[in-house]
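Trainee: Sequence plus the predicted model coming up.
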Amino acid sequence: CPLFAYRFLNRAAQKIEGDIRSDGSIAKPWRLSTMQQVEDFKTIIRILPLWSTSIFLGTPLAVQTSMIVLQALSMDRHIGPHFKMPSGSVIVIVLLSTAISLTLIDRFLCPVWQKLTGRSPTPLQRIGLGHALTILSMALSALVESKRLKLAKANHLQPVVPMPAVWLFPQLVLAGIGEAFHFPGQVALYYQEFPVSLRSTSTAMISLVIGIAFYLSTGVINLVQRVTEWLPNDINNGKLDNVYWMLVVVGVLNFGYYLVCAKLYKYQNVEGVDVNSGSADSEK
């Protein structure tokens, strides 16, 4: 073993010497990394497990976004005697819920939380609440779809079920509130923990998560269509509620994985933590 270590170190030294010119400059700088680059890479590796949980958090939301339009098409979308809501506009409820929730969280919930606990909610706590609310949204989606399917069968599988589309609003409101918690929490976490040289990369992590989640949701839908009969061309003949229950199970497992990652994670940029939030150890 000592002989092997000596040979390894000798070869490494010769390799480094070969990359240095006679004037002291580096001939192949891309083969050598500074200490700061190594530490930056280690920071990214530490946060990747937490980041990966966001992918399986965004995938159920992407599936819900796709399926909710089909549900709205098969429901009564009239609001009042003279207005019929377009099926694609149902998604706006999520955006409105997120915008309103962000205002309430920043202006009401966070100050109340700080008065009661003496600290502001941490990014990990915000993300955790987002996980829980997303799971509740999927469970409520499954219950609403079960009721819709019962009405569809009772009315001999008519194309439009005599069920108001406003039944879809509560689950979308929950999804919007969840997004108001976990997306800003992720931005705060990545911006706080990433080194200064990678701050621009930290803000792009959310866009990357959303892109991967939507691509993955397409694969999930295709897989369900191939393996099961839950998603036929006519959802009145299918079992969309089972798809939502499947997403609930995936969400619960992913939430457990997130709790483990959050428990084991230790803040690297302690100075970036809000003084009112306490240290990382106090959060754990």
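Mentor: In hand now; what should we look at? Note that the structure is predicted; figures quoted are calculated from it, not measured.

Trainee: Going by C-alpha atoms from here, please, whenever you check contacts or count neighbours.
Mentor: OK.

Trainee: Distance check, Val249 against Ala99.
Mentor: Counting by C-alpha to C-alpha, to the nearest Å, the gap between Val249 and Ala99 amounts to 28 Å.

Trainee: How about Pro49?
Mentor: In this view, Pro49 and Ala99 are 28 Å apart by C-alpha to C-alpha.

Trainee: right, and the helix or strand after whatever helix or strand Val209 lives in?
Mentor: Val209 is part of helix 199-227 when elements are defined by DSSP states H and E. Of the helices and strands lying after helix 199-227 in sequence (DSSP H and E), the nearest is helix 240-264.

Trainee: for comparison:
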Amino acid sequence: MASSVSGDTEAQSSGDPSNKHGGWITFPFMMATMLGLYITSFGWVMNLIVFLIEEFNIKNIAATQISNIVNGCIGMLPVVAAILADSFFGNIPVISASAFISLTGILLLTLIASLDYLRPRPCERGSILCESPSKLQLGILYTALALATTGTGGTRFSLASAGANQYEKPKDKGSFFNWYFLALYAGAITGATAIVYTQDNASWKLGFGICAVANLVSFIVFVSGKRLYKHDKPMGSPFTSLIRVVVAATVKRKAVISNKEEDYHCGLPKPTKTSAAMPSKSFRFLNRAALKTDDDLNQKDGSVWRLCTVQEVEDLKAILRVLPLWLAIIFVSTPMVMQTSLMVLQALVTDRGIGPHFKVPAGSLQVIVLISASIVIMMNNWLVYPMYKKLTHKPLTPLQKVGVGQVLTILSMAISAVVEAKRLKTVETEHLMSVLWLFPPLVILGIGEAFQFPANIELFYGEFPESLRNTATSLTSVVIGISFYVGTALTDLIQRTTEWLPDDINHGRVDHVYWVLVIGGVVNLGYFLVCSWFYRYRNLQGDNEQDPKDVST
């Protein structure tokens, strides 16, 4: 990677002489911006549950629900940012605006932590009666969270697209994505350790203040390099052609589908390698959108909504084929996000002391997942996947990687259930269990993420139409966002119908919750395996001879 940074000076001077922007000269600005913004976002998100419980006297489960909603929004907003960037403004303005919005939210959080009248009075020691926050205090808190969440969601995946757009060569784009993930994990680990430790052991004001400084520096650095960036021009919404296919197929729903190639509109003199000349037999109803009729030729103004190309039809079909798999990925991600939230509550009632002078911050437990995922991702790329290919003479497909990740996730839930049952027994003896017991399931969860997360991006990016690939890379974030919402609803349902999740989990049965997640994970794995069995890749190397018409009908 490092060689790529220093070795492409020629790309700047060669090629189109009018191209004076972009290239590796923008790399320091992008890298500094990414690192600072990721330290900021993970620094305030990772310890949010503890902040709500300790500083706003919000009950444990309610704090978990608020954290899930915030994380869900952070997962969903990158798609909104991608659509705004692709359709109207471009990546650079969207990132600039989002970084400023994030800075405003972090400054407000710092102000809340600094001024006592913006928070309820602390609970008296030994008392179960605590002062609830006022409507004004909650209003200011939610405003700060909304601003910080909007800014974080607007920059997270837009930075990846904007950085990759600075390069012409695929090799350079790939190298940048490596650096992007390095910055993402480095920022996450720093935020989950150094920032969280500062918040727990020094003060919340200092912890949020450091986040604000990192955000401010990132914003200044990014704006300073603006004149060097290659600015992508908005090309209009990529979803328009998909909507046109549905409209055209509906308008011509009574037309008879033809089996002749000349009856379909290709839009090009000759089909290219990436375009289709004849629509596939799956989702046959949509083939009518590319079918040429007399009415299409007679209506000059309205024909754009009556006649689409065969490739536009196939692009929509490609998205429809991925949807069943997308649902399976959502349902396996839900227990993952629930586990990370419940682990924080479990850590708060364990012995977090390691040695005489160090106490593990509850909000930092998630760094175990990040570290194990980072290590295994590198091992997979350098050792596991090459060894598998050498032994079997074929590579692991994205769906196979996701399947391995799902099995590991289920195993992690089962171990979490066993550990929680053991912890509840220690409560009866009034001897707190060591927090180290929570590490093994988190390590396994991180290994599962190392298989699933890159494979999800690989699947969506490879199978989606080219016009939607920027949006496709953010779909993994959408999966995580939806999972937080589903996890919030499931937690609320369990809390309403059982006594497993009281505010004091020492009097609940979190282990039963984990076993429910295990059962749901097994059912979802079966559904995923069925979907994978019938799925045929469009763009997977070595699978090109498979006919996409064999997919869902």
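Mentor: Okay, I see it. Computed from a predicted model, the values in this text were never measured in an experiment.

Trainee: Mind checking the TM-score on these two?
Mentor: Scored against TM-score structural alignment, normalised by the length of the first structure, the superposed chains reach a TM-score of 0.86; 260 aligned residues with a C-alpha RMSD of 2.2 Å.

Trainee: sorry, back to before: return the set of buried residues in the helix holding Val209 of the first structure.
Mentor: Burial within helix 199-227 of the first structure, assessed by neighbour count using 16 or more other C-alpha atoms under 10 Å, is assigned to 202-203, 205-206, 209-214, 216-217, 220-221.

Trainee: which among those gets closest to Glu229 of the first structure?
Mentor: Of all the buried residues of helix 199-227 of the first structure, Glu229 of the first structure sits closest to Ile221, with 11.4 Å by C-alpha to C-alpha.

Trainee: Now which residue in the second structure aligns to the closest one?
Mentor: Taking TM-score structural alignment for the superposition, Ile221 of the first structure sits opposite Thr491 in the second structure.

Trainee: Identify the residue nearest the geometric centre of the first structure.
Mentor: Centroid-nearest residue in the first structure, with C-alpha atoms, centre = their mean: Ser54, separated by 3.2 Å.

Trainee: State the three-state secondary structure for the alignment partner in the second structure of Leu174 of the first structure.
Mentor: Aligned counterpart of Leu174 of the first structure in the second structure: Ile444 (TM-score structural alignment). When classified by DSSP: H, G, I helix; E, B strand; the rest coil, Ile444 of the second structure comes out as helix.

Trainee: so which helix or strand takes in the closest residue to Ile444 of the second structure other than its chain neighbours?
Mentor: Spatial nearest neighbour of Ile444 of the second structure, chain neighbours left out: Ser412 (5.7 Å); criterion: C-alpha to C-alpha, 6 or more residues apart in numbering. Secondary-structure assignment from DSSP H and E places Ser412 of the second structure in helix 398-428.

Trainee: what range in the first structure matches that helix?
Mentor: Against the first structure, helix 398-428 of the second structure falls on residues 123-153 (TM-score structural alignment).

Trainee: same check, this time on stretch 180-197 of the second structure
Mentor: Taking TM-score structural alignment as the measure, the first structure aligns no residues with stretch 180-197 of the second structure.

Trainee: hmm, who's touching that stretch?
Mentor: 31, 34-44, 46-47, 160, 207, 210-211, 361, 363-367, 370-371, 374 (C-alpha atoms under 8 Å, 6 or more residues apart in numbering).

Trainee: Am I right that Glu449 of the second structure is in contact with Val407?
Mentor: No: under the criterion of C-alpha atoms under 8 Å, Glu449 of the second structure makes no contact with Val407, lying 10.9 Å away.

Trainee: Could you measure from Glu54 of the second structure over to Leu348 of the second structure?
Mentor: Computed as C-alpha to C-alpha, the Glu54 of the second structure to Leu348 of the second structure distance reads 11 Å.

Trainee: Quick one: residues contacting the match of Ile221 of the first structure.
Mentor: Applying C-alpha under 8 Å, 6+ apart, we find Thr491 of the second structure in contact with Gln65.

Trainee: burial measure for Thr65 of the first structure, as a count.
Mentor: 18 (other C-alpha atoms under 10 Å).

Trainee: Then the one 5 residues further on?
Mentor: Neighbour count for Leu70 of the first structure, taken as other C-alpha under 10 Å: 15.
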